[in-house]
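Peer 1: The following block contains a protein sequence and its predicted model.
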Amino acid sequence: MSNSESPLTHTVGHNYGSTQSTSGTSQDGGAIGRRPNVPGFVANNAGMLYIISSQFFFASMNLSVKMLNSLEPPVHALEVIVVRMGITLICCVIYMIVTGVSDPIIGPKGVRTLLIIRGISGFLGLCGLYLSLQYLSVADATVLTFLTPLATAVAGCLLLKEGYSVTQGVAGVFSLLGVVLIARPPFLFNSMPAVIPDRYYLQEATPMQRLMAVGASMIGVVGATGAYTSIRAIGKRAHPMHVMTFFSLWCTVMASLGMVIFNIPVVYPRSWQWSLLLLMVGVFGFVAQTLLTLGLQRETVSRGSTGVYVQMLFAVVLERLIFGVVPSLLSVLGATIIMSSALCVVVGDHPVPLHDSFTHLIIS
């Protein structure tokens, strides 16, 4: 069933998928205006490749956040959000002003409500993740966030009238299995050692703190599901920087209000490592969000969200390169399952466009 039947995806006004004029032919499920020097595989799977690339930067950002939490005094999650999203907001606005994108602040007509929903739901998703990282390991927090693809697939079917193939369903289940093998949450693998050095876990979380962190993570899953679904519903009716501007604006405002309401003190940099880590969070988050937005605008949420599982693979690799952590046999097995599942989705399924011009490949 085509998602064009959903009123959420009804096209009104400018289509940012056709901002670059190229010649080409249109075929059902084919790329419009495909450049001759772009391989067909890349053009047909541009959205998934964007999403997979974004997961490297998300994994880098999560490790940076966890390292920030290990500093004394630790940086509260809301302060990290203010700094990170403030950097993103400034970058987005400057980009749109310099390149002449229309309506840089309020966004184009017809999708402003969806942009607001994207901003609020994105804040909930980000806040839930950062709060959970205060008392959970990166592995445990990541494995909980991987409930998002399953929830997003259901939301896409119900709200956007998107299809969900058997290949995507099987790949999703096997990918989740791979994530569990890599993360090895304690409630399933009590005897297995942690995959990140103990120096990043200076305080042992109490059962209540861990339960609160899990609850925060579940709120983050709900928020991320709303964010993914709204981005897909917006599609190419808004520039990617419009989507990111609303996201970063709402996150900055709501996190700032949260710090005032809950009387959370501002922690100022006391070392160059502090400043560097916070800058890394901002830069990695901006690049990751840009790539994710570009990808979700080109993919159905059920297919695109499957690529999110690759983040766990990047986390394992980064831990090996940066911290010298040697992955266990279970981690290698889980990584193999994740990569195989993602490859099956990319090769076996083809993206279903919201409307014809959505398969136009933008290279910027």
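Peer 2: Arrived safely.
Peer 1: going forward, measure contacts and count neighbours with C-alpha atoms only.
Peer 2: Noted.
Peer 1: ok, now how distant is Pro185 from Leu296?
Peer 2: Distance, Pro185 to Leu296, by C-alpha to C-alpha, to the nearest Å: 29 Å.
Peer 1: okay, the two: which has more neighbours?
Peer 2: Higher neighbour count among Pro185 and Leu296: Leu296, with 26 against 19, using other C-alpha atoms under 10 Å.
Peer 1: what sits against the more buried one?
Peer 2: Gly47, Ile51, Tyr228, Ile231, Arg232, Gly235, Gly304 (C-alpha atoms under 8 Å, 6 or more residues apart in numbering).
Peer 1: Where is the longest helix in the protein?
Peer 2: helix 207-234 (DSSP state H).
Peer 1: ok, residues contacting the very next helix or strand once past it?
Peer 2: Going down the chain from helix 207-234, the next helix or strand is helix 240-261, by DSSP states H and E. Outside helix 240-261, the residues that touch it by C-alpha under 8 Å, 6+ apart are 78-79, 81-83, 85-86, 88-89, 92-93, 95-96, 104-105, 107, 115-116, 118-120, 122-123, 231, 264-265, 289-290, 293-294.
Peer 1: hold the first one in mind and look at this next one:
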Amino acid sequence: MPTSQDSEVSSNGPAYRLNPETTSESTPLLSNSLQKRCWDKFLKLPGLGFMCSLGSGVFVAICSLMFKLLPSINPLEILVFNSVFQTAIFASVIIKTREPLFGVQGERCFLLLRAIIGAVSATLIYSAFQLIPLADASTIAFSAPVFVNVFACVLLGESCDGFHVVTVLTTVTGVFLISKPPFLFRDEQDSDVSTSDRISGSCMALGGCLGMALVFVVMRKLKRTSYSSINIVFSSSIVILDSVVLTVINEWSFPHCGEDGWFIIVSVISFTVASFLQTAALKLEEAGLVSIGRTINVVLSFIFQVMLLEERVGWTSVLGAVLVCSSVGVIGIKRCKNST
């Protein structure tokens, strides 16, 4: 999902909390001191970061819905359109602010690693939308924050206590219920989703989720690289990777104008706005609270699936979503308490 990708940049404490002085210098639209003062006051509004995280979750859900409403178009092609637009937006920011395109020296290898892993992760997650119900794919992808501590423990040597083990096991159980393996849920299989598609889609979503968790760990090494550089390299990587894949499998379709064209436009706008709001939320608020705010993505996905897509929701999917959201919520609350 967009960029759903950076919702847990920091495991403990504030995640890139916004400095008013730095913001004023790096915001090209603020041309005089009055505008700067107004901007600084706006940034200090209570709950602004949490509201940005809610907004990000809403636009991620809308973007995901557009993928489901375009079944005749390969999801990778839609992802390419979204990434091209986002690349253009961040390229204009870099040109205006004159920031280094490929980040600062000493962090470029991590920037490249973040872009490659993020591109593969996004490709897997959005491909899963074509195979399994919207709410199921969104829930599995949303569980990424739970696995951050696992990778941080293995790669960065951070502590991993019993609390994290329990949340991981709870999350895996939730994903297991959503995937509905046929050897345990033979009577609960969806009539509109084949067993092979459900298993393949769930594995794709889980693979994308693990990739996102790894991205969050790598992001901790990008302390001086600007978000504009991170996002433009990431978006460009998606364009290159998915364009090559679409060319190899010969799946370019180039949608016609009309309803499909409007869905593409809504998807592009939602993808970019979600990325912007998520970045703003991470700069303004603790990562734990941001992850809690983005649970609205899962809630909206269930609503969209039932009311707009007219697909039934099984009890295993609901129970799995409750387990996953509970794990993410508990981790978010613990991180908020640790940062105070």
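Peer 2: Here it is on my side, so go on. None of the values given here were measured: they were computed from a predicted structure.
Peer 1: Could I have the buried ones of the contacts of helix 240-261 of the first structure as ChimeraX selection syntax?
Peer 2: Selection of buried members from those for ChimeraX, criterion 16 or more other C-alpha atoms under 10 Å:
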select :78,79,81,82,83,85,86,88,89,92,93,96,104,105,107,115,116,118,119,120,122,123,231,289,290,293,294
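Peer 1: Show me the contacts of helix 240-261 of the first structure that map onto helices.
Peer 2: Reading helices off the contacts of helix 240-261 of the first structure with DSSP H, I get 78-79, 81-83, 85-86, 88-89, 92-93, 95-96, 115-116, 118-120, 122-123, 231, 289-290, 293-294.
Peer 1: Counterpart of Phe85 of the second structure over in the first structure?
Peer 2: Aligned by TM-score structural alignment, Phe85 of the second structure pairs with Ile87 of the first structure.
Peer 1: May I ask you to confirm that that match is in contact with Val281?
Peer 2: No. Ile87 of the first structure is not in contact with Val281 according to C-alpha atoms under 8 Å; the separation is 9.6 Å.
Peer 1: between these two, who's got more neighbours?
Peer 2: Higher neighbour count among Ile87 of the first structure and Val281: Val281, with 26 against 19, using other C-alpha under 10 Å.
Peer 1: Skip the chain neighbours and tell me the closest residue to the equivalent of that one over in the second structure.
Peer 2: Matched to the second structure by TM-score structural alignment, Val281 of the first structure sits across from Ser267. Distances taken as C-alpha to C-alpha, 6 or more residues apart in numbering place Cys63 nearest to Ser267 of the second structure, at 4.7 Å, with adjacent residues excluded.
Peer 1: What is the equivalent residue in the first structure for the one you found?
Peer 2: Using TM-score structural alignment, Cys63 of the second structure lines up with Met61 in the first structure.
Peer 1: So what's the residue count around its match?
Peer 2: Neighbours of Met61 of the first structure (other C-alpha under 10 Å): 22.
Peer 1: elements contacting whichever strand or helix holds it?
Peer 2: In this structure, Met61 of the first structure sits in helix 46-69 according to DSSP H and E. Helix 46-69 of the first structure sits against helix 138-145, helix 272-296, helix 301-306, helix 310-318, with contacts defined as 3 or more C-alpha pairs under 8 Å, 6 or more residues apart in numbering; DSSP states H and E.
Peer 1: now whatever helix or strand Phe163 of the second structure lives in and helix 134-142, what's the angle there?
Peer 2: According to DSSP H and E, Phe163 of the second structure maps onto helix 162-179. Using axes from the mean of the first three to the mean of the last three C-alpha atoms, to 10 degrees, the inter-axis angle of helix 162-179 of the second structure relative to helix 134-142 is 150 degrees.
Peer 1: Which strands or helices does helix 162-179 of the second structure pack on?
Peer 2: Using 3+ C-alpha pairs under 8 Å, 6+ apart: helix 162-179 of the second structure touches helix 144-156, helix 195-219, helix 315-339.
Peer 1: Let's see that with 6 Å instead.
Peer 2: helix 315-339 (3 or more C-alpha pairs under 6 Å, 6 or more residues apart in numbering; DSSP states H and E).
Peer 1: report the angle between the axes of the helix it packs on and helix 162-179?
Peer 2: Using the same axes, to 10 degrees, helix 315-339 of the second structure lies at 160 degrees relative to helix 162-179.
Peer 1: List the residues that contact the residue nearest the centre of the first structure.
Peer 2: Closest to where the C-alpha atoms of the first structure average out (C-alpha atoms, centre = their mean) is Leu292, at 5.7 Å. For Leu292 of the first structure, the contact set (C-alpha atoms under 6 Å, 6 or more residues apart in numbering) comprises Ile51, Ser54.
Peer 1: swap in Ala224 of the first structure?
Peer 2: So Ala224 of the first structure contacts Gly122, Gly125 (C-alpha under 6 Å, 6+ apart).
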